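**Q** pasting the structure only:
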């Protein structure tokens, strides 16, 4: 143990009073010699004077649980299991998912940042009520962002690269055929992300994906989900759009992508 550091040699627990004691200032030469003499200093390793870093095992595990709860809550929003206008408490949702209230509360706070829910003090979280006007506004913003990008990509991206997205488009068709709104919502966003990723602008992809997710939340007073036929028709538009991109028809691309925003779930 170095001089000036108090503690029990048996337990290795430092004396708390040492944390507030200001040591005498050593000369610069002494500091440099001590640094070079410390084992592993030249390699950037921990020396015996440093506190060891603990593995963040519990933090990683909690983060994993929170992520799973967040995914489950997002699915419940899309399917309408979490109803607009209703208030849900973290403990009650924790019981539903078989977890403690803490990861539920953290996941709900993330949804609050995204605008899906709002905090109700001493009660929980209320699912935001959205109307047709908000959905139309989201469609307008998405069009302002994505249509110019897609038109540019239609002129600059090769047919081979567009053809490589065929599996993603076909995946939306299979998801729509299942009739599961949540499954289709995820595949729908994945296809749009794949197209926009060809721009090389990750910030644009993230903003567009957030807007797309918001557009998938159900409207207040509307049916919890669209019918299977609606989903299949929506997915068919993906295939038609991809066909136009492969043949290099920017005019058709512009018309198709703009119309698609107004029918997205």
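**A** Okay, I see it. All values reported here derive from a predicted model rather than from experimental measurement.
**Q** drop to CA atoms for contacts and neighbour counts, all remaining ones
**A** OK.
**Q** quick one, strands of the protein?
**A** For the chain, strands defined by DSSP state E occupy the ranges 87-88, 117-120, 124-127.
**Q** which one of those strands is the most hemmed in?
**A** strand 124-127 (a mean of 21; mean count of other Cα atoms under 10 Å).
**Q** contact partners for the nearest residue to residue 132 once chain neighbours are set aside?
**A** Excluding the flanking residues, the one nearest residue 132 by Cα to Cα, 6 or more residues apart in numbering is residue 219, at 6.9 Å. Counting by Cα atoms under 8 Å, 6 or more residues apart in numbering, residue 219 makes contact with 84, 129, 130, 131, 132.
**Q** quick check: closest non-adjacent residue to the fourth one.
**A** The reference is to residue 131. In this structure, residue 131 finds its nearest non-sequential neighbour in residue 219, 5.5 Å apart by Cα to Cα, 6+ apart.
**Q** likewise for the second one?
**A** Closest residue in space to residue 129, ignoring its immediate chain neighbours: residue 84 at 4.9 Å, by Cα to Cα, 6+ apart.
**Q** got it, and residue 116?
**A** Using Cα to Cα, 6+ apart and skipping the chain neighbours, the partner closest in space to residue 116 is residue 128 (5.7 Å).
**Q** now residue 83
**A** residue 127 (6.6 Å).
**Q** ok, that neighbour - contacts?
**A** 82, 83, 84, 85, 86, 87, 116, 117, 118.
**Q** thinking again about what came up before, pretty sure the residue nearest to residue 129 contacts residue 131?
**A** No. Counting by Cα atoms under 8 Å, residue 84 stays clear of residue 131, with 10.3 Å between them.
**Q** ok, second structure coming up, stack it against the first:
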């Protein structure tokens, strides 16, 4: 029986990812989602090289879907291929983070504020499970689950505006962001407060309170840059 692949020092520092099941085609999609979340959360560090076989061990799948998922991330500019070694996580500069956050604010704040007038209650309530998942992940300190649920919530919210291209733009900006400060927020016990804002935002939208929705969304995006995207 083949022995598990040897781990590099970088691989040994990886968090314990959830083991994945399901069809092989789903492996690739699920692994890609989890890897994006790990990148955004800063659990896969810029400049480090990670091997597909070692990542596969953590997901409980073969190396093939992991390698395919990493190639998808390479096409998105999130990692670079390193021949015979694996994949290197690309770095994001402070200026890029500022630009991403600025564009997100220009798009998301007015769009979400307008939903206080236009979104129906059923569609808004349908997002509550995702908002609760964010809180649950914050309590558990599970950053990958946090980022995944956070992505579903925000993109689902924006989708209610009926502009698919807008959602694609924000999704791409989120993929390219790095939230290195999430770990620090967990240690300081401050991640839960940020998580709660998702429920507060839903309540404001359901109450048709545009002013409150704008204030919460502005504060929430401010965390992305001033707190979450902090360096080491």
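**A** Arrived safely. Because the structure is a prediction, the values reported are computed rather than measured.
**Q** ok, back up a step: filter the contacts of residue 219 of the first structure to the buried ones?
**A** By neighbour count, with 16 or more other Cα atoms under 10 Å, the contacts of residue 219 of the first structure hold 84, 129, 130 as buried.
**Q** and the residue lying closest to residue 158 of the first structure once chain neighbours are set aside, how far from residue 161 of the first structure?
**A** Excluding the flanking residues, the one nearest residue 158 of the first structure by Cα to Cα, 6+ apart is residue 246, at 7.7 Å. Distance, residue 246 of the first structure to residue 161 of the first structure, by Cα to Cα, to the nearest Å: 8 Å.
**Q** higher neighbour count, these two?
**A** Each of residue 246 of the first structure and residue 161 has its neighbours counted (other Cα atoms under 10 Å); residue 246 has more, 19 against 13.
**Q** quick one on the thing from earlier: trace the residue nearest to residue 116 of the first structure over to the second structure, please.
**A** Using TM-score structural alignment, the partner of residue 128 of the first structure in the second structure is residue 90.
**Q** so what's the residue nearest to residue 158 of the first structure up against?
**A** 158, 159, 160, 162, 163.
**Q** so what's the aligned residue in the second structure for the fourth one up against?
**A** In the superposition onto the second structure, residue 162 of the first structure corresponds to residue 124 when matched by TM-score structural alignment. With Cα under 8 Å, 6+ apart as the criterion, the residues that contact residue 124 of the second structure are 157, 202, 205, 206.
**Q** nearest spatial neighbour of the residue most central in space within the second structure, skipping sequence neighbours?
**A** Central residue of the second structure (Cα atoms, centre = their mean): residue 147, 3.5 Å from the mean position. Distances taken as Cα to Cα, 6+ apart place residue 37 nearest to residue 147 of the second structure, at 5.5 Å, with adjacent residues excluded.
**Q** could you tell me where stretch 185-195 of the first structure falls in the second structure?
**A** Using TM-score structural alignment, the residues of the second structure aligned to stretch 185-195 of the first structure are 147-157.
**Q** how far off centre is the matching stretch?
**A** 8 Å (Cα atoms, centre = their mean, to the nearest Å).
**Q** kindly report the same for stretch 107-120 of the second structure.
**A** Using Cα atoms, centre = their mean, the offset of stretch 107-120 of the second structure from its chain centre is 22 Å.
**Q** likewise for stretch 190-200 of the second structure?
**A** Offset of stretch 190-200 of the second structure from its chain centre (Cα atoms, centre = their mean): 15 Å.
**Q** before we move on, the earlier item: trace the residue nearest to residue 158 of the first structure over to the second structure, please.
**A** Residue pairing (TM-score structural alignment): residue 246 of the first structure is matched to residue 206 of the second structure.
**Q** same check on residue 153 of the first structure?
**A** Superposed on the second structure with TM-score structural alignment, residue 153 of the first structure falls opposite residue 115.
**Q** regarding the first structure, what is its longest helix?
**A** Taking DSSP state H as the criterion, the first structure has its longest helix at helix 132-156.
**Q** check what contacts that helix and list those residues.
**A** Identification of contacts with helix 132-156 of the first structure by Cα under 8 Å, 6+ apart yields 196, 198-199, 208, 211-212, 214-215, 219, 245, 248-250, 253-254, 257-258, 261-262.
**Q** can you give me the helices for the second structure?
**A** 9-12, 24-40, 52-59, 63-75, 94-118, 121-125, 128-140, 143-159, 164-176, 182-188, 191-206, 210-223.
**Q** would you turn these into TSV with distance to residue 84 of the second structure?
**A** Putting the helices of the second structure into TSV (distance: least, Cα to Cα, whole Å) gives the following:
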stretch	distance to residue 84 of the second structure
helix 9-12	15
helix 24-40	20
helix 52-59	11
helix 63-75	12
helix 94-118	30
helix 121-125	48
helix 128-140	36
helix 143-159	27
helix 164-176	25
helix 182-188	31
helix 191-206	38
helix 210-223	39
